[in-house]
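Asker: Sequence and predicted structure below; questions after.
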Amino acid sequence: MIFRQLFDSESSTYTYLIGDEATRQAVLIDPVLEQADRDLKLAAELNLTLTHVFDTHVHADHITASGVLRERTRATVVAGVGGARCANVQMRHGDEVRVGQLVFQVLATPGHTDDSISYLLDDRVFTGDALLVRGNGRTDFQNGNASQLYDSLTRVLFGLPDETLVYPGHDYQGRTVTSIAEEKQHNPRVAGRSREEFIHIMENLNLPKPRKLDFAVPANRACGHTTPLPQGA
């Protein structure tokens, strides 16, 4: 397996390029529109053909490159049920996606948004904003639900083997990877917390609205096709 973790500094988004060494087919997970050229250049340098683009959810803080990448490569866009209708395939819990000889298992992990899914590949899971390093996604917009996210974390993701590596959709402190065991023990929002305690924490974060929320969400429901961002936004 060929694996690269890429970063967008404006949104602190991680994008993952994963390729099958046998077939040279590859997938990009959560690509950012402004980084499409960079990502395609890297794939070409590694002699990979982009056949799939996975989004973990409809993002609120950046524009996905899924639509642009599909136009340029004819890649299949994969998303969760209830998310972007423009996706070629909308996946449910337990579905599988094959990229060459690589088999990704889809895990429904709603709560941050109602369409959030994670992708499990062998010893690693790509969790989008559901589970972060020592944190988790907020639940105060896009049909977010703290109780639902608690179940996604404790019943779905924490049900994976402890040694499973967790690759998040974002990190704001330069951390690149964690593990299920670490988060079960050290995640301050959920480790040892009851459902009620978790909900209370999530309801009292008092976070500012994402700067691009009103612009990014409708754009991402259209796979990133949009008009230019208004000046000063």
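Answerer: All right, it came through fine. All of these numbers come straight from a predicted model, not from anything done at the bench.

Asker: use CA for all of it now, contacts and neighbours both
Answerer: Will do.

Asker: the helices in this protein, which residues?
Answerer: 36-45, 66-73, 146-151, 180-186, 195-203, 213-221 (DSSP state H).

Asker: so how far is residue 85 from residue 220?
Answerer: 10 Å (C-alpha to C-alpha, to the nearest Å).

Asker: Quick one: the strands in this structure, in order.
Answerer: 2-8, 13-19, 25-29, 49-54, 76-80, 89-91, 96-99, 102-108, 117-121, 124-128, 131-132, 135-136, 165-168, 178-179 (DSSP state E).

Asker: Any chance of the ones you listed in TSV with mean neighbour count and distance to residue 202 as columns?
Answerer: What follows is the strands of the chain, written out as TSV (neighbours: other C-alpha atoms under 10 Å; distance: least, C-alpha to C-alpha, whole Å):
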stretch	mean neighbour count	distance to residue 202
strand 2-8	14	26
strand 13-19	23	21
strand 25-29	25	26
strand 49-54	23	27
strand 76-80	24	23
strand 89-91	18	27
strand 96-99	16	31
strand 102-108	21	20
strand 117-121	25	20
strand 124-128	25	18
strand 131-132	26	14
strand 135-136	20	10
strand 165-168	24	19
strand 178-179	20	21
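
Asker: another structure for you, compare them:
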Amino acid sequence: MAKYGTSASPSPSRVLLRQLFEKESSTYTYLLADLAHPDKPAVLVDPVDRTVDRDISLVKELGLKLIYAVNTHVHADHVTGTGLIKKKMPEVKSVISKVSNAKADHVVEHGDKIYFGDLFLEVRATPGHTQGCVTYVTGNGPDQPYPRMAFTGDALLIHGCGRTDFQAGNSRQLYQSVHSQIFTLPKETLIYPAHDYKGFTVSTVGEEMLYNPRLTKDEEAFKSIMENLKLDYPKMMDVAVPANMVCGLQDLPTKA
């Protein structure tokens, strides 16, 4: 089981969380930091290229040290901001799942932990929307945030879920991923998705288990729903996917 980053000796930690929005793709970016650590190390989850300057300005204003820019999957609706962030802040490391086959400084697998100070994100494989989707979950322990937080990408949305009709998507796999890796978390766990199109900002595991109109069905009914959505082809897919396969680094100078 891999561990990324360094952790100081255990001490009471206080997490900072900022939920940021990019309106063109209705994408949420999340900034987390350990304020109790001397360096105030921070992580950005699912940054977007259009809002990199905003995100970096916020990091600096809050006196944080950004160490990781992580993606929940290879997005099809926007270009990740990871490449631009690394261009402006070369010390920041990019992170994505190994199964996605995308390039990054660190590729993670199920069970890995990404440390920022004394806090960490646990990697849970949640394929189905794409083959490389992961959910990042805050740690479980006396020094970790309570309630726990799950950054679910497109696997689980608020009262919805990501589509399964491209990028090796699979409705049965998505159903099993959510039920085995997310719905097994404590019911008070906060759900923070990569997108919302209805104005919702946060949910909980317990709420989704009761009210998610798709994932409260049995597996066969869920599969039928997903196969009959008849959604339009993502307008950014042909641009976003190739760029995101290299974590948005396609325009960085090639090193000798």
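Answerer: Right, received. Where do you want to start? No experiment lies behind these values; they were computed from the predicted model shown.

Asker: looking at the strands of structure 1, which is closest to residue 226 of structure 1?
Answerer: Closest to residue 226 of structure 1 of those, according to C-alpha to C-alpha: strand 76-80, at 17.0 Å.

Asker: Output the residue interval of structure 2 matched by the closest one.
Answerer: On structure 2, the counterpart of strand 76-80 of structure 1 by TM-score structural alignment is residues 93-97.

Asker: Contacts for that stretch next, please.
Answerer: Contact with stretch 93-97 of structure 2 is made by 67-73, 82, 86, 102-109, 132-134, 247, as judged by C-alpha atoms under 8 Å, 6 or more residues apart in numbering.

Asker: Kindly recompute the last result at 10 Å.
Answerer: 4, 43-46, 66-74, 82-83, 85-86, 102-110, 114, 123-125, 131-135, 245, 247-249 (C-alpha atoms under 10 Å, 6 or more residues apart in numbering).

Asker: check the fit of that stretch onto structure 1 and give the mean distance.
Answerer: Compared with structure 1 after the fit, stretch 93-97 of structure 2 shows a mean deviation of 0.8 Å (mean C-alpha distance after the TM-score superposition for structure 1).

Asker: what do we get in structure 1 for residue 71 of structure 2?
Answerer: Checking TM-score structural alignment: residue 71 of structure 2 goes with residue 55.

Asker: Under the alignment, what does residue 165 of structure 1 map to in structure 2?
Answerer: Matched by TM-score structural alignment, residue 165 of structure 1 corresponds to residue 190 in structure 2.

Asker: now do residue 5 of structure 1
Answerer: Residue correspondence, TM-score structural alignment: residue 5 of structure 1 in this structure matches residue 19 in structure 2.

Asker: Leaving out chain neighbours, which residue sits closest to its match?
Answerer: residue 30 (4.8 Å; C-alpha to C-alpha, 6 or more residues apart in numbering).

Asker: ok now do the alignment partner in structure 1 of the one you found, which residues does it touch?
Answerer: Here residue 30 of structure 2 is matched to residue 16 in structure 1, going by TM-score structural alignment. The neighbourhood of residue 16 of structure 1, defined by C-alpha under 10 Å, 6+ apart, consists of 3-7, 27-31, 39, 54, 126, 167-169.

Asker: for residue 97 of structure 1, same thing?
Answerer: Contact partners of residue 97 of structure 1, counting by C-alpha under 10 Å, 6+ apart, are 52, 54, 78, 89, 91, 103, 104, 105, 106, 119.

Asker: Could you work out the most separated pair of those?
Answerer: 89 and 103 (15.5 Å).

Asker: Can you tell me which residue is spatially central in structure 1?
Answerer: residue 128 (2.6 Å; C-alpha atoms, centre = their mean).

Asker: That residue pairs with which position in structure 2?
Answerer: Looking across to structure 2 (by TM-score structural alignment), residue 128 of structure 1 lines up with residue 153.

Asker: Its match contacts residue 195, doesn't it?
Answerer: Yes - between residue 153 of structure 2 and residue 195 a contact is recorded at 7.5 Å, counting by C-alpha atoms under 10 Å.

Asker: Name the residues contacting each of the two.
Answerer: Common neighbours of residue 153 of structure 2 and residue 195, using C-alpha under 10 Å, 6+ apart, are 27, 28, 29, 161, 162.

Asker: quick check, nearest of those to residue 168 of structure 2?
Answerer: residue 162 (12.7 Å).

Asker: So what's the residue count around that closest one?
Answerer: 20 (other C-alpha atoms under 10 Å).

Asker: Quick one: map it onto structure 1.
Answerer: Counting by TM-score structural alignment, residue 162 of structure 2 lines up with residue 137 in structure 1.

Asker: how much space is there between the match of residue 165 of structure 1 and residue 126 of structure 2?
Answerer: 17 Å.

Asker: give the contact list for the residue nearest to residue 67 of structure 2 when sequence neighbours are not counted.
Answerer: Take residue 67 of structure 2 and drop its neighbours on the chain: the residue closest to it by C-alpha to C-alpha, 6+ apart is residue 92, 4.7 Å away. Residues near residue 92 of structure 2 by C-alpha under 10 Å, 6+ apart: 43, 65, 66, 67, 68, 69, 82, 83, 85, 86, 105.

Asker: Surely the fourth one and residue 105 touch.
Answerer: No - taking contact to mean C-alpha under 10 Å, the distance of 11.5 Å between residue 67 of structure 2 and residue 105 leaves them out of contact.

Asker: What residues in structure 2 pair up with stretch 174-185 of structure 1?
Answerer: Going by TM-score structural alignment, stretch 174-185 of structure 1 sits over residues 199-210 in structure 2.

Asker: in the matching stretch, what counts as buried?
Answerer: Using 16 or more other C-alpha atoms under 10 Å as the burial criterion, the residues of stretch 199-210 of structure 2 that qualify are 201, 203, 204, 205, 206, 207, 208, 209.

Asker: Let's have those residues in CSV, adding distance to residue 175 of structure 2.
Answerer: As requested, the buried residues of stretch 199-210 of structure 2 are exported to CSV (distance: C-alpha to C-alpha, whole Å):
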residue, distance to residue 175 of structure 2
201, 22
203, 18
204, 17
205, 14
206, 16
207, 17
208, 13
209, 12
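
Asker: biggest separation within the residues you listed, which pair?
Answerer: Greatest spatial distance in the buried residues of stretch 199-210 of structure 2: 201 and 209, 17.1 Å, computed using C-alpha to C-alpha.
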